[in-house]
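Participant: For reference, the sequence and a predicted model appear below.
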Amino acid sequence: MDNETTKFGFTQFAETWNGRLAMLGFLIGLLTELMTGQGILSQIGLM
């Protein structure tokens, strides 16, 4: 990893972690749907 002076904004470091956390959130949402049998919107009461 490069020694960047800032860790905020559109840096390679920030974008890498953003992608990793997005994939983790998607996986958690998918597993929750499979375990409960309900979609995310119905779980939070919007449908």
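Facilitator: Great, that's in hand. Keep in mind it's a predicted model, so treat the numbers as computed, not measured.

Participant: rest of the way, CA atoms for contacts and neighbours
Facilitator: OK.

Participant: got the buried residues for whatever helix or strand residue 14 lives in?
Facilitator: Using DSSP states H and E, residue 14 falls within helix 12-36. Using 16 or more other CA atoms under 10 Å as the test for burial, helix 12-36 gives residue 13.

Participant: take the one below as the second:
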Amino acid sequence: MTTPEDSASGSAASPAPSAANATSATSSDVPAFGWSAYAERVNGRFAMLGFVAVLIIEALSGDTFLHWAGLVP
């Protein structure tokens, strides 16, 4: 049985997660550096966000992204 003091300190109720057993929130993959499936999935998600941001910029400004960014006269 745990006492209010134990649950307040967190010592007996739930151990703190360590870096060794951390996993992704959306899959069971362990985050890793370098060329891994996890890194590619995160990179793809950021690419999708960037593409949607470009579409929003074009829709709101009424101009192409390249012209808006000053890359095309």
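Facilitator: Received, thanks. Just so you know, these numbers come straight off a predicted model, no measurement behind them.

Participant: Which strands and helices lie in contact with the helix holding residue 14 of the first structure?
Facilitator: For helix 12-36 of the first structure, not one helix or strand is in contact under the criterion 3 or more CA pairs under 8 Å, 6 or more residues apart in numbering; DSSP states H and E.

Participant: which bit of the second structure covers it?
Facilitator: Aligned by TM-score structural alignment, helix 12-36 of the first structure corresponds to residues 37-61 of the second structure.

Participant: Could you check how many residues crowd around the residue nearest to residue 33 of the first structure when sequence neighbours are not counted?
Facilitator: In this structure, residue 33 of the first structure finds its nearest non-sequential neighbour in residue 39, 5.5 Å apart by CA to CA, 6 or more residues apart in numbering. Neighbour count for residue 39 of the first structure, taken as other CA atoms under 10 Å: 14.

Participant: you'd agree residue 39 of the first structure is up against residue 46?
Facilitator: No: between residue 39 of the first structure and residue 46 there is no contact, the gap being 10.1 Å when judged by CA atoms under 8 Å.
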